[in-house]
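>>> predicted model and sequence below, questions to follow.
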Amino acid sequence: MKIFSAEQIYKADGLTIKNQQITSDVLMERAAIGLFEWLHERLQGASVKIHIFCGIGNNGGDGIALARHLHEHGYDAVVHVVNYSEKRSKDFLINLERLKDRKLWPEFLNEKSVLPEIDENDIIIDAIFGIGLNRPPTDWVANLIKHLNASRAFTLSVDVPSGLFPDRVPDDFDAVVRANFVLTIQAPKLSFFLPQTGIFINQWEIIDIGMDGQYLLETETDYDFITRAEIMPLYIPREKFAHKGTYGHSVVLGGSYGKIGAVVLAAKAALAIGSGLVTTYIPECGYKILQTAVPEAMVVTDGEDDFINHIIIPFEPSVIGLGMGLGTKSNTVSAIAKFFGNNKKPLVIDADGLNILAKHPDLLKKLPPKTILTPHEGELRRLLGDWKDDFDKLKKARTFSKAHDCVMVVKGAHTVVIYDGKGYINSTGNPGMATAGSGDVLAGMLTGLLAQGYPAPHAAIFGVFLHGLAGDLTASKKGYEAVTALGIIDTIGDAFVALFNSDMENAKKKTSAKS
């Protein structure tokens, strides 16, 4: 699912009007009908008071047109026009006249107006600002937004919560509508998925207004939102006459005294996602643990130490995942540096592997093309340096990925896979996955997918999606608090099965209900 910029949406508007030979107010009417049908399906004529706050641009025009449909179906709809400028969009004025023709008179609000009373049992429709907002709301409009947020009434925003910019963080977080639900026009917006801006949105759905299909299909976007529809074409089915060698030999390299569990988790995950063979490369202190905890895996040890100090893999692996529990002792760093200088095999680098790269950035030049890096926020900051906000973070990650020809997996509530200048925002996962070892599981899954022949960008996108889906299925059975890394591994098979039936959507519904 493509995430279009504001400029691309405006271009789609223009092409739709031209190619479909319609007027712009017809598009606004499509949006209003979509908004009304969504509300009417849920309210079924309920006698609830609906406050519609409309700006004087096209977002406000959507709200004005919606008010007309609500009024015609007997709803108690009150329209408040937020008069923040002398300018009016043409389609806003057209729909304002249509509203007046039906004897529904809006209340015009300005900086001297008394703020309307709103009961917590009322409904607020927020249609003040849309994606065209390019500066912070004026003080009196900001106060109005604070008033709406303080009402505790259910709030539905049209397209985006008012006060939220499409491409940057708000200057005043109190001057942004906190929406219980957003009905967004044609496509989601990037700000829905970033920590600093996604907090203003609880849930969202798309209102399809029939924009020009060819433009939407052919236009390249900086970001895609990855759902089941995008994942299914990436899946590589198992062959009937395959054997374990068909699906590759993964090496999971890491561990140190007290941190062998990270390798256990990664190895189990690589096996659970389908790697034909898995060998762990660990310090001697982890030998008995690995042989006991993961009997399916083979074990190579590094002398008698409690940490890795030299790396000699006695066979040709398909892929190497490294860094989990590795530590950063000087001998280990030297061993990793030498290994990077000699290795030509695909890599997944996690945890202390990333920390070593951050301290020794010259090693980045020695990585094979399309190496997958899986940083959490702290590790990412060590690699990139600081950033001013979430948008800047993604910009720097995209630049880093291009400069070093690597696949970046920027972990978070919506993990973003970045490669070749493009970001792929994951749709699965839940807060229960913020638990020890979850990242080790993901690294193992990505290693196992690479072993099976998935191209690195596909392995990252598919693995992140499946990791989140396994977490959703786990949470749907146990609740967020009881999600563990081992639980995610145990549910990887269920996640594969869910790709081919309705369990995926059911898992999402169940986890939402538990929140």
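Received it, and whenever you're ready, just let me know what you need.

>>> contacts and neighbour counts: CA atoms only from here.
Fine.

>>> name the nearest residue to the residue most central in space within the chain, sequence neighbours excluded.
Within the chain, one residue has its C-alpha closest to the average C-alpha position: by C-alpha atoms, centre = their mean, that is residue 414, at 2.8 Å. When the adjacent residues along the chain are set aside, residue 414 lies closest to residue 426, with 5.3 Å between them (C-alpha to C-alpha, 6 or more residues apart in numbering).

>>> what does residue 495 give?
Spatial nearest neighbour of residue 495, excluding adjacent residues (C-alpha to C-alpha, 6+ apart): residue 470 at 5.1 Å.

>>> so who does that neighbour touch?
Going by C-alpha atoms under 8 Å, 6 or more residues apart in numbering, residue 470 touches 429, 488-489, 491-492, 494-495.

>>> dropping in the other structure now:
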Amino acid sequence: MKIFSKEQIYEGDKLTAERQNITSTELMERAGTQIFNWMHMRMQGAQVPIHVFCGIGNNGGDGLVIARHLVTYGYNVKTYVVNCSDKRSKDFLVNYDRIKNVTKEWPTLLSCAEDFPEIHQDDIIVDAVFGIGLNRPVDGWVKALFMHFRNTKAFTLSIDVPSGLSTDKVPTDPDAVVWAGYTLSFASPKLVFFLPDTAKYTVQWEVLDIGLDQEFLYTTETEVDLIGKHEVLPMYIPREKFSHKGQFGHALIVGGTYGKIGAVTLASKAALSAGAGLISAYIPKCGYAILQTSFPEAMVITDENEALISNIDLKNVEPTVIGFGVGVGTNPKTVSAFEAFLKSNKTPLVVDADGINILSKKKTLLKLLPEATILTPHPKELERLIGKWKDDFDKLKKVKAFSKKHSTIVVIKGANTITVFQDKLYVNTTGNPGLATAGSGDVLTGIITGLISQGYNPLVAAIFGVYLHGKSADIAVEDFGYQSLIASHVINYLGETFIDLFKQPEQPPQEQEEQEERKKEDKK
């Protein structure tokens, strides 16, 4: 799914009006009606008090459309206009007149804190105050209104984006933003729904189709893509009946120190479970018996050093791809070995953990990385690599600049892991808090390495690997819960994850009802 910028959404609205020969007011009616239909399907006429707060721009116009339909269908609704400016949009004024035609109880004008209505915890708040176009600080009394919403503990439904939240920057004042329980977004979700600094402002989100021009939706290139099953399924490379292991490459994992051979074991198992034809592990001598015993499918090559990697000698192995860094440490001997290796290496590379820390300490090594090398840092490793950042948008800006400068693919690990290549962002939708456990990063490194081994190009391997890693954890967590999920479970459930790619999703009862309702309406 594409994540459109606010500028692209404005352009989409304009093109839709032109190509479908409709007015902006008609498009607003379509959007507001979709929100009402969503609410009506779930509420079925329930007389819960609904408070619709409308700004004086187009988001407020959407709110007035919603309120008018709620009134028409007999809901217990009160409408308020948040009078935060003297300027009103044209479409707001049109819908302000229209709501007057369906109720004698005209919208209440709010101009200060003394005007705030009483709202109870069991009520519903519809937030249609500001949309994506907000470009100025929120007035003090409007901020107090947003805090009033939050203090009531009432369920808050935001329209398009929680009011006060910009689509391209982090709020400086959390109290000047609506904290929504649910956000119904038009055309696409917003990037801010997935970033650590801003995701807290909406618990859940959903995209509503308001009939924007299809050519615009399909042909417009976006800076951000949202990655789910629909996006990764075309990436999958099926196997032919007469396939053999030689066709799926030879993955090599280089890493480990005394006491950290488990990291290499996890990465190696993950690479083979992700589909590599052959797997070798290059480790210190101390790990030989451990790896041969715990993972008999792996071939093992030992360094001349007993406790660490001091000389990466690959004369007797021709890997398709190399994963470096898991548990490897940053001993000066290991740093020297890595530098010597990089000077002669032409094989595709995945670098994780201490491999990234070595690059951070000795940044001259970055120029030796093969093109499209994949780096998979956790937040602290990323900070060492690119420096401190002011907020999530600054972080993304720095990572994009780093990716362009060094021709690397950077996987920013987190709740919504983001893969960055040049100026493009790929936001993952799988995974859960159970992945906050030792070894899960080693498993991700192994999965990505295993995919490259089979012939996936590095960018696809990173995107697909991140999806598989998170989805495997999502399936496993059903059996183990967040606290008891461990990295080995993620490997063990990779098979089910591949099978899941081809499963049709079960339709929730609510969606089945909506589908039946639409069929009835179509027949009418």
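It's in. Owing to the predicted nature of the structure, the values given are computational and were not obtained by experimental measurement.

>>> report the TM-score for the pair.
The TM-score (TM-score structural alignment, normalised by the length of the first structure) is 0.97; 507 aligned residues with a C-alpha RMSD of 1.3 Å.

>>> picking up where we left off before, counterpart of the residue nearest to the centre of the first structure over in the second structure?
In the second structure, the residue paired with residue 414 of the first structure according to TM-score structural alignment is residue 416.

>>> quick one: map residue 447 of the first structure onto the second structure.
By TM-score structural alignment, residue 447 of the first structure lines up with residue 449 in the second structure.

>>> which element, helix or strand, includes the residue nearest to residue 495 of the first structure?
Residue 470 of the first structure is part of helix 456-478, with elements assigned from DSSP states H and E.

>>> so that helix matches what in the second structure?
Residue span in the second structure matched to helix 456-478 of the first structure, by TM-score structural alignment: 458-480.

>>> okay, buried residues for that stretch please.
Across stretch 458-480 of the second structure, burial judged by 16 or more other C-alpha atoms under 10 Å covers 458-477.

>>> please apply the same query to stretch 111-122 of the second structure.
Taking 16+ other C-alpha under 10 Å as the neighbour-count basis, stretch 111-122 of the second structure is seen to contain the buried residues 116, 119.

>>> identify all contacting residues around it.
Outside stretch 111-122 of the second structure, the residues touching it (C-alpha under 8 Å, 6+ apart) are 48, 82-84, 109-110, 141-142, 144-145, 152-155.

>>> what subset of these is buried?
When the contacts of stretch 111-122 of the second structure are checked for burial by 16+ other C-alpha under 10 Å, the buried set is 82-84, 110, 141-142, 144-145, 152-155.

>>> turn those into JSON lines, columns for secondary structure and distance to residue 276 of the second structure.
Conversion of these to JSON lines gives the following (DSSP: H, G, I helix; E, B strand; the rest coil; distance: C-alpha to C-alpha, whole Å):
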{"residue": "82", "secondary structure": "strand", "distance to residue 276 of the second structure": "59"}
{"residue": "83", "secondary structure": "coil", "distance to residue 276 of the second structure": "62"}
{"residue": "84", "secondary structure": "coil", "distance to residue 276 of the second structure": "60"}
{"residue": "110", "secondary structure": "strand", "distance to residue 276 of the second structure": "64"}
{"residue": "141", "secondary structure": "helix", "distance to residue 276 of the second structure": "60"}
{"residue": "142", "secondary structure": "helix", "distance to residue 276 of the second structure": "57"}
{"residue": "144", "secondary structure": "helix", "distance to residue 276 of the second structure": "57"}
{"residue": "145", "secondary structure": "helix", "distance to residue 276 of the second structure": "57"}
{"residue": "152", "secondary structure": "helix", "distance to residue 276 of the second structure": "55"}
{"residue": "153", "secondary structure": "coil", "distance to residue 276 of the second structure": "51"}
{"residue": "154", "secondary structure": "coil", "distance to residue 276 of the second structure": "51"}
{"residue": "155", "secondary structure": "strand", "distance to residue 276 of the second structure": "48"}
